[in-house]
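>>> Take a look and give me a structure for this.
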Amino acid sequence: MVQAYILIQTEVGRAADVAREIAEIDGVTRAEDVTGPYDVVVRAQAEDVDALGRLVVARIQRLAGISRTLTCPIVNI
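Reported below is the predicted structural model:
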């Protein structure tokens, strides 16, 4: 199992809507709108890195209102 934080920049005024939509996606464990350089922070999980990439590209980046994402896989030591 791979887990990651996905940092998202949205169009102005869309953060809350984007966070609500992302929270409904399978594999997303948490989605919150925040302040700072990113507008939404998501915690997600997938079976492997390839599945995580598909989740981000095919499900999250296609939502209306998203301008940029940054995926940060969690490293467990």
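>>> Please count neighbours and contacts with C-alpha atoms only from this point.
Fine.
>>> The nearest residue in space to residue 59 that is not next to it in sequence and residue 31: what is the separation?
Excluding the flanking residues, the one nearest residue 59 by C-alpha to C-alpha, 6 or more residues apart in numbering is residue 25, at 7.5 Å. Applying C-alpha to C-alpha, to the nearest Å, the value for residue 25 to residue 31 is 10 Å.
>>> this one as well, want them side by side:
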Amino acid sequence: MVEAFMLIQTEVGRAEVVAKQLAALPGVSSSEYVTGPYDVVIRVEAASASELESVVVPSVQQAMGITRSLTCPIADGVHT
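Down below sits the predicted model:
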């Protein structure tokens, strides 16, 4: 399993709507709207890096209201 965080900027006033829209997409395991330089932070997952790059990330980026995104692959999770 490959996971990443995506940091997303949205059109003004659209963060909550975009976060809810993204939460319903396949491969999105969590979706939150936040304050700061980014408006929405999501966690995405796929069976492989290739699937993450070619399927999950593009489906997120095509959502209405997104102006910019940054994908941050998780290098190694810390499990407690």
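>>> hmm, back to that, who has more neighbours, residue 25 and residue 31 of structure 1?
residue 31 (23 against 15; other C-alpha atoms under 10 Å).
>>> Help me confirm that the more buried one is found in a strand?
Yes - counting by DSSP: H, G, I helix; E, B strand; the rest coil, residue 31 of structure 1 is located in a strand.
>>> residue contacts, it?
19-20, 22-23, 40-43 (C-alpha atoms under 8 Å, 6 or more residues apart in numbering).
>>> Looking at those, which is nearest residue 8 of structure 1?
residue 40 (5.0 Å; C-alpha to C-alpha).
>>> Check which helices and strands the host helix or strand of residue 8 of structure 2 is in contact with.
For residue 8 of structure 2, the host element (DSSP states H and E) is strand 2-10. When contacts are defined as 3 or more C-alpha pairs under 8 Å, 6 or more residues apart in numbering; DSSP states H and E, strand 2-10 of structure 2 sits against strand 40-46, strand 66-73.
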